[in-house]
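**Q** no letters, just coordinates:
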């Protein structure tokens, strides 16, 4: 039986966690079925992907999905990078002025500087 990670009980309710089933390339040797893992992820409100470090399958996608979910939470107001203790922050001081990167692009199209 798989038990929920302790981090779910200790972390912020806005935490973003992705469960990665590794070694997808060794399907014949698997110990947990896709169905078991995806059910566990769903029951614990986790994102889930099967990955392979050997082939690179879904490795980048895991980071992209995680980042996309964090960005959606920022845009919806669930997460505020300006609030201490939110667990996230802008890396570049210039980015702190951008509250909603997607909306800012939609309202004022960028000019090409090629």
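**A** Received, thanks. Computed from a predicted model, the values in this text were never measured in an experiment.
**Q** C-alpha from now on. contacts and neighbour counts both.
**A** Noted.
**Q** residue boundaries of the strands in this structure?
**A** Applying DSSP state E to the chain gives strands spanning 18-21, 47-50.
**Q** give me the nearest residue to residue 47, chain neighbours excluded.
**A** residue 18 (4.5 Å; CA to CA, 6 or more residues apart in numbering).
**Q** what residues are up against the one you found?
**A** Residue 18 makes contact with 46, 47, 48, 49, 62, 66, according to CA atoms under 8 Å, 6 or more residues apart in numbering.
**Q** ok, the closest residue to the fourth one other than its chain neighbours - how many residues close by?
**A** It stands for residue 49. Leaving aside its sequence neighbours, residue 49 sits nearest to residue 20 (CA to CA, 6+ apart; 5.1 Å). Residue 20 has 19 neighbours, counted by other CA atoms under 10 Å.
**Q** do I have it right that residue 20 meets residue 52?
**A** No: contact criterion CA atoms under 8 Å: residue 20 and residue 52 do not qualify, at 9.3 Å.
**Q** give me the buried subset of the contacts of residue 18.
**A** 46, 47, 48, 49, 62 (16 or more other CA atoms under 10 Å).
**Q** another one to put next to it:
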């Protein structure tokens, strides 16, 4: 489930599912470890399958929980991880600035994300390992250009020195929250408008029969799916 219902959101806050994707060894697990626990593992092993952490944030006085899924980047785990895209409303698409091949894989990862999840997933392109600037193979401008071409957010990070790590996650969560808040507000405005129309005593046409005669209801509301 991507988030609580509107009623639950008023009392319990929101729950967003976010996925970390990208080639193996780009630093996805360390980004999550730094964000969730302020930890870094220099000798961390490749993720097997999928792992996740839940991190709480507060936005506009409401509690927001980000359920962050760390997916394995190796080809052999694709059959396992693809199912976990479903229900995701946010994604961090990570590459290693010192390994151009991980940057060249971004298009493939975007295709996979769009295949297995909602096309409207809020996505940020993350160039990780800026602490290794002397070994850089992908420039900041290249990252920005690719993000702009695919209408993505963009940020460069370092899990080692904690540069922009929280900001990357918070950018995604805040954008999801803003989108959902706008939808909730719009739905309430529609309900208010409907209730105003009903209160005025105007007839609401439900359907017409073959002869063109209309069934109508005054002072009541019908919702169709």
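**A** Okay, I see it. This one's a predicted model, so the numbers in the text were calculated from it and none came from an experiment.
**Q** superposed, what's their TM-score?
**A** Scored against TM-score structural alignment, normalised by the length of the first structure, the superposed chains reach a TM-score of 0.61; 79 aligned residues with a CA RMSD of 1.9 Å.
**Q** quick one: contacts for the residue nearest the centre of the second structure?
**A** Centroid check for the second structure by CA atoms, centre = their mean gives residue 90 as the closest residue, at 0.9 Å. When contacts are counted by CA under 8 Å, 6+ apart, residue 90 of the second structure touches 16, 17, 18, 19, 121, 122, 123, 172, 173, 176.
**Q** before we move on, back to that, take the strands of the first structure and lay them out in a markdown table including distance to residue 34 of the first structure.
**A** Conversion of the strands of the first structure to a markdown table gives the following (distance: least, CA to CA, whole Å):
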| stretch | distance to residue 34 of the first structure |
| --- | --- |
| strand 18-21 | 8 |
| strand 47-50 | 8 |
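**Q** residue 70 of the first structure: how many residues sit nearby?
**A** Neighbours of residue 70 of the first structure (other CA under 10 Å): 18.
**Q** which residue in the second structure aligns with it?
**A** When the second structure is aligned by TM-score structural alignment, residue 70 of the first structure is paired with residue 176.
**Q** so what's the closest residue to its match other than its chain neighbours up against?
**A** Nearest non-adjacent residue to residue 176 of the second structure, counting by CA to CA, 6+ apart: residue 122, 6.6 Å away. Residue 122 of the second structure sits next to 89, 90, 91, 152, 172, 175, 176 when contact means CA under 8 Å, 6+ apart.
**Q** before we move on, what about residue 32 of the second structure?
**A** 53, 68, 70.
**Q** counterpart of the helix or strand hosting the first one in the first structure, which residues?
**A** Which is residue 53 of the second structure. Counting by DSSP states H and E, the element that carries residue 53 of the second structure is strand 50-59. Alignment of strand 50-59 of the second structure against the first structure: no match, by TM-score structural alignment.
**Q** contact partners of that strand?
**A** Strand 50-59 of the second structure is contacted from outside by 32, 36, 63-72, 81, 174, using CA under 8 Å, 6+ apart.
**Q** most neighbours out of the residues you listed, which is it?
**A** Going by other CA under 10 Å, residue 71 tops these with 28 neighbours.
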